[in-house]
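Colleague: model this:
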Amino acid sequence: MDISWVENTFNIEDAILLAAMCHQANLLFEEGEEEPILPNGFKLRYIICALAGVEDPESEVFGFIADSPDEIVMAFRGTDSFKDNESDQDLYQVTYPFARNAGKTHRGFTCIYQSTRDKLIRELNKLSIRKRLLITGYSLGAALSVLAALDIAVNTEFRNPIVYTYGSPRTGDPNFAYRFNQTVKNSIRIFNVHDVIPTLPAQAYPPPFTEEGLYYQHVQKDYPLSFQLNSIARNHFISCYFRNLSIKNPDYTRKLCANNPGFCPDTEVCVPFEGICSENNSILTWKECIMHCDKEPKLTGRIVLPEDSQYNVARQEFNTFFNRFPLVIVFAQETQDVVNAVRWARFWDVPIRMRSGRHSYEGLSVVDAGIVIDVSEMKRVEVDRKHGTATVQTGLRDFELYEILGSYGLVVPAGLCPTTGIAGFTQGGGQSSLSRPLGLAIDNLLEVEMVDANGNVLYANANQHDDLFWALRGGGGGNFGICTSFRFRTYQIDTVAYARLNWDLRDLKPVLRVWQEYTVSGADERLTPLLTIASGQLSFLLMQGVFLGSAKELRRLLQPLLQAGSPQEITIEEIPWLEAVSLIAATQPTSPEPFKSVGPFVDRLLPDEAIDIIQCFINNPPTSSVSVFFHGLGGAVAKVPNHATAYFYRNALSNMSFFATWSTPEGAALGIRWVEDFRQAMLPFTRGVYINTPDLAIKNWPEAYYGSNFKRLTQVKAKYDPKNVFTYPQSIPPAH
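Modeller: Okay, the predicted model is just below:
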């Protein structure tokens, strides 16, 4: 009999009951009890024993199976011995052995489960499949319950196990998470946003950690709690999970505990630890501690904590594939707020991430259990007409900068996407619709205000901290400090010629052959050509471009392209600069969505072989929407030497970006694979990768992003952040 339930439906009574079951599983091991205390109606059926440890595994009790007339409960305990810790730390991955095409899982967890698996399945199969099967685990046991649930759903008649985990570490790679989410339809991952264990293992250990790197992802579905007890241990105790769940249904909890003496955990320890942040012998709440302690650095600005109603909106990234839960988010209102946040994070040894527009492709501007220092509410602009400059705070988005400066009749070459933050955009180089005539954003950057790892404010320009100024121009955001303002050179532009040409995808080959000729040396630098090739729910082949000249000149310049294929739409006109920016922005993603993308450089004309590969991938979209975007470079970009700034690939003709998004969870693995396969297929025809399109799957990322500039970047890092405070996957390390 196949019993079905609504997918991922949270039931508070189940959550409370199973938290107590996990507590009993812990007691079996901690206190050497022969049997757990079970609620009325439940009978013990089996004690789960497994081998823990790496080099000399030892048999330990890990939990039990019990049942009632209607339900079966399989409960696993958390980490509780030296051998358990050995297994926890064995984070290398093995192929999940109990289901086909299920990715890889944590080796230490998998070995524990594998050692007990056959006996566990045999005992489970003795019980009635007419009963609800509830699988639960805490900490290490949560990972075991995830491994067991997929195995049971695939290999037994219990097709629909219900899973509740508490404080679970990550168990496997994205392919495992995808297969689990597809198969185990009712799984709830309960976690405290202040608990460290759910942040482990890290999402990525890129090469050279291993040859291919290790990648981890949580299974669905998240159910966050927020209780800060000023103690790593207390924030993780199963008793404290139980207490905070019981608050949501106190009547049920009272009856459960009263009717079953000894079953519920003692929650007296679940109060804030008194050794931290005391003032006048009185204990402060976590929120008071953050903002009001006199002896420690204070956080200022707009503070968002996990218990605040705006927390979920505040933590959201543009790439919704990533789902992270920071300890605190600081929306800085001025530079001093950034200074205070850095000093606070250093004092409490809290991981730091900085954020401007939330557009990090790999979700690197948010971190679990850390602080996010967000400058997006710092938007002041000062225009100096006499010197032709504009000083802008780094919270501005691309289109906001265009609009504000446009009111003065001025332009700074910012990005194509209207919602990208200028902080990360600029530090990565800054490719725009004016790149060929005006160069990159960094080529027009005159000075940077930055808060360093000690909370000091530095000014970097050609005469002051010139080594840092070099690194901030192309070294990528988040490596050296938190940039709070930029001073740019401005240009007076009122009207431009704008082109928009549209073809059917069948014209891809002839159009791309001709389009790329507009990026070569000698081509008119007044035009920066763009080309989008999209398929899926919407399929089109679209060329756009801004030309610093007349519409008549542009039409004459585009004659070869107008004769390529059969254009379905031809628009060539003179329009205000801001209108041209708006038309280009309208073709860019504007709303948060899950996606995978990466952007290698093209440094020579693509041969027919390469164009055939592009057509093959575009004609076979695995998800709801895929695309390739070409951004014409050369011109003024190429006139700056490769080593003059940290942006290395100056001689590239264009930057091409592979992009996949999906409308269903199962599309994630397909989209990610499509992008990676596409990147690999184009390696013979591309060189390097634009740092603003990071990809954690890239093995030799230092060369891919920075070429031969990487060594100098590590030296600058060692000077300005020797303790590597600003660190994240693929961040620049300090030179030794």
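Colleague: for the rest of this, base every contact and every neighbour count on C-alpha atoms.
Modeller: Noted.
Colleague: report the secondary structure state of the most centrally placed residue in the chain.
Modeller: Computing the C-alpha centroid of the chain and ranking residues by CA atoms, centre = their mean puts residue 363 first, at 2.2 Å. At residue 363 the chain is in coil, as set by DSSP: H, G, I helix; E, B strand; the rest coil.
Colleague: spit out the contact partners of it.
Modeller: Applying CA atoms under 8 Å, 6 or more residues apart in numbering, we find residue 363 in contact with 317, 319, 322.
Colleague: now the other sequence, so there's something to compare against:
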Amino acid sequence: MNFKGTIFYKGEQGYEEARVGRVFNHLRPKRYPIAVFFPEDEQDVIEAVKYANENSFKIAIRAGGHSWAVWSVRDEGILLDLKKLNNISFNSETKIVKAQPAVRNLDLSPYLEQHGLMFPGGHCPTVALGGFLLQGGQGWNARGLGWAAEYIEAMDIVTAAGKLVRADATQNTDLYWAARGAGPGFFGVVTCFHLRTLPHPKAMMASTFIFPTSEAEPILKWMQEIHASVSIKVEMVVIGQTVPELEGVSGSNIPVIIVHALTFDDTEEESRKSLAPFENCPVMEKAYVKKSYYFTNFKEQFDLQLEANPEEHRWSVNSAWLEGSPENVSKTLSPAFITLPNPKAFSLWYSMAPLRPIPDTMAFSLQTDIYFASYVLWEDENEDEHNKTWLKNIMNHIEPITAGQYLGDSDFRAHGRKFVSDANYQKIQQIRAKRDPKRLFHSYLANPDTVINKNDFEINV
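Modeller: As a prediction, this is how the structure comes out:
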């Protein structure tokens, strides 16, 4: 094997750091690959895949290590850590950016901004492109700009046979289709993404309102009633969280409901018009804080995300695509926003309305007009059971309004949920049977009795 990079075999010094040192979730898995490979370049990836084939080892892939369930750390086989595949280049004529899988949103956003461009990457700046794009890519203003995977013009992929190929709309179209939505079930190693970019918005503005938790249900109901009519230049969210303190409010660690609207317009006039509907919140007189029409930028928004997503914490996260009337959804969902298990946890309501059709040219295929996710983080391992149980109970509670989930915020070991259409899941498996007949690549991490791509609460009903 002509591998130039570094290899750490189980039992060797440095193995444990190689195994989980780049794992964001400090709820570390007790799963142990035979070795961790750090390739230097694409040729090293090819060598590693050939080595795995020759020795009948399975392969799991890590781009950034940010998956909540830690998809990449599996028992036995090889963990292929793409840490060093982090190059970016830009074609000023085509406006296509080439980015390798370990490139983070924190790297790509300022790089493109200097060219007057943006890419609808992930909100959390430390997330890498690899897993994010393979799962569909719910990025900035997805309700207006669409899924980040839609912006993939081409991919360079090392196949299970150890060959480097280009996949796009004209060649290796099966891989191009499957890679955009199969997530950790994809059967190849993407070594480079060729991404279409967009003009950078010239007048990003926001409005933020903070309310007591008593207003959670009416706010969730009102947001669902209006969100389809709000300009598609606006990203709109409702957040349930705890803030350390608020001016004019006694005490500390105050549970609140936050409404945050962010525009992607090009003029102040357009941004103000886009944000105007939020001034009509029916419980505005109850607001602790009312901050309207202020200018912002990606750096400020990333800083907020870094604050909400700190390093060195234990995490339990899950999500759901929701459907139902505003009355039913708001009533069913509000406990997730007002009963948080600790002061660091937070829950998110995210609008996707008016719902854009998903192109049939990619595997990603499941969405509704409301996305919900709950992010439970803590530091003390003695609190593991308390926090995981709270999230499990919340996800069970919202089953009547759940249609499925997004792979990026999922853990099949906690809840089995649908993430693509039935037809697309079958097609993914058919392509895999052709492209990876020996099942060289690990697939979805789940419990032995989990039926993949099924809502577990609907099985045997």
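Colleague: how close are the two chains, by TM-score?
Modeller: Here the superposed chains carry a TM-score of 0.85, computed using TM-score structural alignment, normalised by the length of the second structure; 431 aligned residues with a CA RMSD of 2.6 Å.
Colleague: quick revisit: counterpart of the residue nearest to the centre of the first structure over in the second structure?
Modeller: Here residue 363 of the first structure is matched to residue 70 in the second structure, going by TM-score structural alignment.
Colleague: and residue 442 of the second structure, what pairs with it in the first structure?
Modeller: Per TM-score structural alignment, residue 442 of the second structure is aligned with residue 727.
Colleague: kindly apply the preceding question to residue 288 of the second structure instead.
Modeller: Match for residue 288 of the second structure (TM-score structural alignment): residue 568.
Colleague: I'd guessed that match sits against residue 506; true?
Modeller: No: applying CA atoms under 8 Å as the test, residue 568 of the first structure and residue 506 come out as separate, 11.8 Å apart.
Colleague: show me which of those two is the more surrounded one.
Modeller: More crowded of residue 568 of the first structure and residue 506, by other CA atoms under 10 Å: residue 506, with 14 against 10.
Colleague: quick check, the more buried one in a helix?
Modeller: Yes: under three-state DSSP, residue 506 of the first structure falls within a helix.
Colleague: can you tell me how far it is from residue 366 of the first structure?
Modeller: From residue 506 of the first structure across to residue 366 of the first structure, the span is 41 Å (CA to CA, to the nearest Å).
Colleague: I'd say residue 323 of the second structure and residue 401 touch.
Modeller: Yes: Residue 323 of the second structure lies in contact with residue 401 (CA under 8 Å); the separation is 5.3 Å.
Colleague: which neighbours do the two share?
Modeller: Taking CA under 8 Å, 6+ apart as the criterion, residue 323 of the second structure and residue 401 both touch residue 329.
Colleague: what lines up with residue 489 of the first structure in the second structure?
Modeller: By TM-score structural alignment, residue 489 of the first structure lines up with residue 196 in the second structure.
Colleague: its match against residue 149, yeah?
Modeller: No: when contacts are counted by CA under 8 Å, residue 196 of the second structure is not listed as touching residue 149 (10.0 Å).
Colleague: who has more neighbours out of the two?
Modeller: The neighbour count for residue 196 of the second structure versus residue 149, taken as other CA under 10 Å, is higher for residue 149 (26 against 20).
Colleague: quick one, what contacts that one?
Modeller: 133-134, 136-137, 180-181.
Colleague: surely it forms part of a helix?
Modeller: Yes: per three-state DSSP, residue 149 of the second structure lies within a helix segment.
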